[in-house]
Each structure stands twice: as C-alpha cells, then as structure tokens.
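Enquirer: My questions are about this predicted structure, shown below with the sequence.
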Amino acid sequence: MTATNRKSIGFLSFGHWTPSPQSKTRSAGENLLQSIDLAVAAEELGADGAYFRVHHFARQLGSPFPLLAAVGARTKTIEIGTGVIDMRYENPLYMAEDAGAADLISGGRLQLGISRGSPEQVIEGWRYFGYRPAEGQDDADLAREHTKVLLEVLKGEGFAEPNPRPMFPNPPGLLRIEPHSEGLRERIWWGAASNATARWAAGLGMNLQSSTLKADETGEPFHVQQAAQIREFRDAWAEAGHAHTPRVSVSRSIFAITNDLDRAYFGGEGESRDQIGNIDASMRAIFGRSYAAEPERLVKQLAEDEAIAEADTLLLTVPNQLGVAYNTSVLDNILRYVAPALGWR
C-alpha cells in the first residue's frame, strides 16, 4: 500500500474548560455546547471530521457519547469521533449500546478511537469506576480485554440466553446488544503509542490513530518514527488478511499565521522542536513539534513530514479555550491556504 496525498482533515479537541476570565470555555456546559457549535462550523467549512479527546476526573470532555450523539443530530456529513476513549474505564457492553445509538443518530458517521489511555488525574482511576486487572495482569491488559469484548459484541451476533418468559417478545435464538449499527465494527480505531501496539491493533482489524507522541524506539525524529509505525501497521494488516482497507490518522498542532492575532497566539511556536520525556516510569516518549508559520513557509515544512504523507487522515488539535470563532478561523486557514497547496484537498 502506498502513501496518499489526499487527506481527510478534521479537528481534535481536548475540550479544556476553566473558570479563568482568560478562557472562553468557563464551564462544562459551555465546553459541551461550544464543541457542538465548532463541529457545525467545521462542517460548513468543508472539514471532514470532528473528534474529541476523553479524560476522566478532569475539566475536559469526560462523557463522549451524549456529545457525539448531539453533534450527529446537528450535522449531516462530517465524521464524528474520539481520539481516544480510555478502555480501562469502560464497560464494553454498555459502551456498545451507546456507540450504536450515536452511530445510528449520525447515519453511520461515528469513528470511534479507543486505547489503553494515558496517565490520568487520579491514581488508578479506573478502580473508582469498578474495574480491576485480573491477578497477574496490569492496567494495559485490562484495557485490551475490554477492547476484545467490545469488538466481539459489535459484530452483532447473539450471545445472551433469552428469558423464556420475557416482558417483550424476542427474536429467535441468542440475543445481541441493541441497538446494533451495521458497519461500526470496521470504524473502530486504536491509539497506539508503540510499534508493537500498532501491530496488535492491525491483527484485530482496528484502524490506527497515531498522536503527537509515541514511544521513542529508535532516537530518530518524531515524524520518521511515526511513519515507520504506520508502515509496520499496514504490513501487519496485510499479514492478517483483513478484507477491507484500513485507515490511519495522525494528529498535529498546525497554525497558519495570517494576521496579528494569529501571530500573538502562536508566533512563538515557529521554532518548535521535538521533545523527549517520560510517560509514567516505564516509557521514554518523543513528542512531535508544533507547526506555526505563514502559509507559504508552513507548506514547505509540512511537505517534509513523513508521517503526514503516510496517513490518509490528519487531525488538527485546536485550542478550544480560545473560542469557536477563533478555532473556526484556524481550520479555515488550513483548508483555504495550506491543504490545496499540498494536494491534500
């Protein structure tokens, strides 16, 4: 499989809110309503996706399915998705019901990104949600077990023994999770930090989401390592023999500076570089640079990003606390001045 230049372009919002007077999202309610408004505005601009990050115990977007359903009801064409839901916290059967409902409301536009998750706000927060790893397992094993159950029930096959005296008549045979949305199983994405988890996701037939950080496995620049991860994922997909073609997304912070306000907010990001840090005590990570420059210079910089070239989907991280109007202009600048010059649109 070869890299494609045409990109599906969407936004990814972490959905921060704070009561600070400097923020335009000062409450959870404002945050949710503005997230819907930004998705509507992005669709009107011609963007392809509205994606939301999920964190628990934080002033961010913590319960994705009501938001996804609301966005699906207010829009007609834009993909709605997550990047990502932490599976350590999830009841996979209840999640399958919520995801099926949101997908049906949107007419089959849900792109559900899931993962093991990142370090959270509280110690072992999934325990407060009622989940514990089995003996001899860790929290990553817990996330993968929940994921396997979710993937299985999304197939739509019956597995539950019906009551011989039900309140309502049952169809014949074992019962499945309802509502079932046909095709959703092929629209599940795994957020992989390492090459090994990318191969694991490919084996299970999940699409790949690769973020602005990954395990530093070779010491090479971030975009080079990420491109190699994407190629390993596609090789593993081919080896698994899946019938359909997978999708791959990468996330980037990209800002086209077109006026003084852009320059005031992001002019200092122009010299951004990859950074090295640690995720927990177990993983040395490399964090990808931000891009901020006038459109012509930005086009030249992005043309050298190997991972963007490999991916079919680009998710632009947006500073949601700057408000819907400003973030609409951020997306418009990329779609108007940058994407066409790179052949992405």
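Expert: Received the coordinates, thanks.
Enquirer: alpha carbons only for contacts and neighbour counts from here, please
Expert: OK.
Enquirer: Which stretches in this protein count as helices?
Expert: 28-45, 64-74, 92-106, 139-153, 195-203, 222-240, 260-266, 295-302, 306-310, 324-333 (DSSP state H).
Enquirer: Among these, which comes closest to Gly117?
Expert: With Cα to Cα as the criterion, Gly117 lies closest to helix 139-153 of the helices of the chain, at 8.3 Å.
Enquirer: For Ser249, which of the helices of the chain is the nearest?
Expert: With distances scored as Cα to Cα, the stretch of those nearest to Ser249 is helix 306-310 (8.3 Å).
Enquirer: So which other helices or strands are in contact with that closest one?
Expert: Judged by 3 or more Cα pairs under 8 Å, 6 or more residues apart in numbering; DSSP states H and E, helix 306-310 is in contact with helix 222-240.
Enquirer: Need the contact partners of the helix it packs on.
Expert: Helix 222-240 is contacted by residues 1, 194-195, 198-199, 201-203, 205, 208, 210, 213-214, 216-218, 246, 248, 274, 286-288, 305-308, 310-311 when judged by Cα atoms under 8 Å, 6 or more residues apart in numbering.
Enquirer: on that earlier part again, may I see the helices of the chain arranged in a markdown table, with distance to His180 and mean neighbour count as well?
Expert: A markdown table is the format used below for the helices of the chain (distance: least, Cα to Cα, whole Å; neighbours: other Cα atoms under 10 Å):
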| stretch | distance to His180 | mean neighbour count |
| --- | --- | --- |
| helix 28-45 | 24 | 19 |
| helix 64-74 | 15 | 20 |
| helix 92-106 | 5 | 21 |
| helix 139-153 | 9 | 17 |
| helix 195-203 | 22 | 21 |
| helix 222-240 | 26 | 21 |
| helix 260-266 | 44 | 14 |
| helix 295-302 | 40 | 16 |
| helix 306-310 | 33 | 22 |
| helix 324-333 | 33 | 19 |
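Enquirer: Pasting the second one now:
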Amino acid sequence: MAITHIGFLTPGNHPEDDPFPGLEQSLQLFRFGEDLGYDSAWVRQRHLERAVSSAATFLAAASQRTSRIGLGTAVIQMGYENPFRLAEDLATVDVLSRGRLHVGLSAGAPLHGALLGDRLFDGDPKGIDFSHARVARLRANLAGELLGDDDTFIESPAGRGRPRLNPPAPGLTDRLWYGGGSLRSAEWAGRNGFNLLLGNLNAGEKTDDFYAAQLSQLDLFLSNWSEARPPRVALGRVIVPTDGADARSRKRYRDFAAGRIERTRKPQGERRTLFAPDLVATSDEILERLRKDAVVGRVNELRLELPYDFAQEEYEQILADFSRHIAPRLGWRPAVTTIA
C-alpha cells in the first residue's frame, strides 16, 4: 500500500438563516488542511441545500486563503450548467490559484429540474442534451482553442484580437475528473481521458458486494484509458478517527455511523445503490480496515469524505488525527510541516 496523495472533502454546510459562519469556517478548514500538509481540499456542490451551491465562487475565495493545497470540486452536475459560462468561471479560478484547481464533473438531467422549471430552463428540457456530451463541451471550451476562422477577430476597448475563452488556463483540461459510480461512467471517463473519482457509493451491477463493484469500475476505467499521461484515480471514504475526540464527539460519531449502517447491508432502491460502511473508530482500527479494503490497495490517492453538520472543531480533530496517526502508516508524507 502506497498512498502518496491525501485530500479531504467537506460539505460546506451552513445554518439556514445565517450562511456566513458556515462558509467562512469551510474556508478556514481549507487553510487548516494546508497547514497539516494535505495535498488537496475538495468541496461538494449541492443545489437547494444548506451547502455550497457555487463551487467556483467558493474556490475562488479559497484560492486567496491558501497558497499550495490543490482545490477541488466534487462534483459539478453539468445538467445545471452552461458549458461555456462555467468554463470561464473555472478558468478564472485556476488562474487565481496558479494552476491548483481540480474539477469533478457528472452528467445527467438536473435532480431538481422539474421543481425549478423555467427558473433554470429557457425552453423545454426534453430538447436539452444532458448526456456525457455536455461534459465534453465543457472540456472543449477549457482547451482555449481560437473561435471562428483565421479572419475572425473581436474588436474591444482592449484592442483587436482573435476570440477565445478567457482567461486561458493551460493544463486545466488534465485536471478534469469524472465522478464514477457505474461501469458506464467509468468506461466513458477512461475512454475520454478524464481522471476518475470513486466514492463511498456505487451501482450494484452484477454483484451485491460494494468492493467487487468498485473494483470492476476501476478495472474498466484503466483498461479504457486513452491518454499518454498516466491516469489518476482518487478514492473517497468516510473516515472519522476518534482518538482525539472528547466523549461528546465520540458519541456523535458513533450515532452518525449507527444511523447509516443499515443502508450498507444490501442494494438500495431500483438503481441497486451500494454503500461502503463508514470508518468510525480508533486510528489503529481504521488502519486495519483500510488495509483490508481491496480498492485502497489499488490506488495512491485517498480522499476523506467529511460528514455533514459536524462542528468545526470536530472537523479539525478528524483531519489532525488522520494526518498524524493514519496517513503516515499508509505511506504518505505531508507536503509541509505538520502543526505541532
């Protein structure tokens, strides 16, 4: 086992009637993780929830609070987005962060599209292509190719120039990730040169075993990889070490895990969704379980998925315990000196 890259994913929750403290604490957590030596910090993008609804805006702010750590979003649902306008926003964040942005994406119709109606759609959504092609359009925009023919120019107060997406963000297309959770999505990501995000849920195709299903997706991704550069796979697991927690937090952690264990016992719903058990235990126990995780043994990038609605000091304790007591025993070394 050789985990060389450790990241974390935070939901960015905030109180319903006062969002500033939650968003500010999430920004502080990115800086805290950087000081601990984490390689990347990720934020979920969620709509109509008490969470970060605009990952690009949030990460633009994070780019000014940090100097080294990778900044990621997992995942942007492209059904809500305009592929050109989003590309402009992401390119701006990548420039502001000096090339530290990682963009996780997914295809499909927007989950709340029917509820939003004409608040989101300008026409009949039945005529909109929500397929993987929409994700590919975003990448094509980020490639920064010149628009029009050789005689196409734009006149502006800044002068005459060839039209292209601005600002240019060279290298960002190599840092695009696809949120895999099925054989189809894993194959598409590999065939189209998107890095692969694996998490703690997937589709139970041909098996009821979560780990067997995820290994099949990983194998399919790797066998279809189409780029000259090496493929990257980042694995997410819900990991909550209890070593440094006080009695109240340990109870909260145990209650959290107990409330979710039933969903891991069998496939859930028509899509047969499989869930990995949460790793809530002492560092020694978590390390033992990670070493038995067949998927962990196949990757070198691991991402802690932090639970929703924990206190800021609990998130800090989880990140500190993992970086001090678990990550080094997986082969990882911090990018900077760990906080004493």
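Expert: Cool, the structure landed. All figures in this text were calculated on a predicted structure; none of them were measured in a lab.
Enquirer: for the spatially most central residue of structure 2, what are its contacts?
Expert: For structure 2, Ala74 is the residue whose C-alpha lies nearest the centre (Cα atoms, centre = their mean; 2.4 Å). Applying Cα under 8 Å, 6+ apart to Ala74 of structure 2 gives the contacts Leu9, Trp42, Val43, Arg44, Gln45, Val103, Gly104, Leu105, Gly179.
Enquirer: isn't the first one right next to Arg303, touching?
Expert: Yes - the pair formed by Leu9 of structure 2 and Arg303 meets the contact definition of Cα atoms under 8 Å, at 6.7 Å.
Enquirer: Identify the contacts common to those two.
Expert: By Cα under 8 Å, 6+ apart, Leu9 of structure 2 and Arg303 have no common neighbours.
Enquirer: what residue of structure 1 takes the place of Val52 of structure 2?
Expert: Aligned by TM-score structural alignment, Val52 of structure 2 pairs with Leu61 of structure 1.
Enquirer: burial count for its match?
Expert: 22 (other Cα atoms under 10 Å).
Enquirer: Tell me the spatial nearest neighbour of the residue mapped onto Asp37 of structure 1 from structure 2, not counting adjacent residues.
Expert: When structure 2 is aligned by TM-score structural alignment, Asp37 of structure 1 is paired with Gln28. In space, and not counting its chain neighbours, Gln28 of structure 2 is closest to Arg65: 7.9 Å by Cα to Cα, 6 or more residues apart in numbering.
Enquirer: where's the one you found relative to Leu59 of structure 2, distance?
Expert: 10 Å (Cα to Cα, to the nearest Å).
Enquirer: Quick check: Leu235 of structure 2 touching Glu305?
Expert: No - look at Leu235 of structure 2 against Glu305 with Cα under 8 Å: they stay out of range, at 9.7 Å.
Enquirer: Next up, the contacts around the residue nearest to Gln28 of structure 2.
Expert: Contacts for Arg65 of structure 2 (Cα under 8 Å, 6+ apart) come out as Leu27, Gln28, Phe30, Arg31.
Enquirer: Check Val153 of structure 1 too.
Expert: Contacts for Val153 of structure 1 (Cα under 8 Å, 6+ apart) come out as Leu93, Ala96, Arg176, Ile177.
Enquirer: overlap between these and structure 2?
Expert: Retained contacts for these in structure 2, judged by both residues aligned by TM-score structural alignment, their matches' Cα atoms under 8 Å, are Leu93, Ala96, Ile177.
Enquirer: Pick the one among those closest to Asp141 of structure 1.
Expert: Distance ranking of the kept ones among the contacts of Val153 of structure 1 against Asp141 of structure 1, using Cα to Cα, places Leu93 first at 17.6 Å.
Enquirer: To which residue of structure 2 is the closest one aligned?
Expert: Checking TM-score structural alignment: Leu93 of structure 1 goes with Phe84.
Enquirer: My read is that its match contacts Ala140, right?
Expert: No - taking contacts as Cα under 8 Å, Phe84 of structure 2 lies outside contact range of Ala140: 9.1 Å.
Enquirer: Next one: the nearest residue to Ala58 of structure 1 once chain neighbours are set aside from Met167 of structure 1, what distance?
Expert: Of all residues not flanking Ala58 of structure 1 in the chain, Gln121 sits nearest, at 6.5 Å (Cα to Cα, 6+ apart). Gln121 of structure 1 sits 43 Å away from Met167 of structure 1, going by Cα to Cα.
Enquirer: ok, the counterpart of Ala285 of structure 1 in structure 2 - contacts?
Expert: Counting by TM-score structural alignment, Ala285 of structure 1 lines up with Thr273 in structure 2. Thr273 of structure 2 makes contacts with Leu201, Asn202, Ala203, Gly204, Pro267, as judged by Cα under 8 Å, 6+ apart.
Enquirer: what's near enough to touch the nearest residue to Thr273 of structure 2 once chain neighbours are set aside?
Expert: Once flanking residues are discounted, Thr273 of structure 2 sits nearest to Ala203: 4.7 Å by Cα to Cα, 6+ apart. Counting by Cα under 8 Å, 6+ apart, Ala203 of structure 2 makes contact with Gly181, Ser182, Ala213, Arg271, Arg272, Thr273, Leu274.
Enquirer: Check the gap between Ala203 of structure 2 and Arg303 of structure 2 for me.
Expert: Separation of Ala203 of structure 2 from Arg303 of structure 2 (Cα to Cα) stands at 20 Å.
Enquirer: What lines up with Glu187 of structure 2 in structure 1?
Expert: Using TM-score structural alignment, the partner of Glu187 of structure 2 in structure 1 is Arg199.
Enquirer: Identify the residues contacting that match.
Expert: So Arg199 of structure 1 contacts Glu232, Phe233, Ala236, Trp237 (Cα under 8 Å, 6+ apart).
Enquirer: Closest one of the residues you listed to Gly125 of structure 1?
Expert: Phe233 (30.0 Å).
Enquirer: Structure 2: which residue goes with that closest one?
Expert: Residue pairing (TM-score structural alignment): Phe233 of structure 1 is matched to Phe221 of structure 2.
Enquirer: Many thanks, have a good one.
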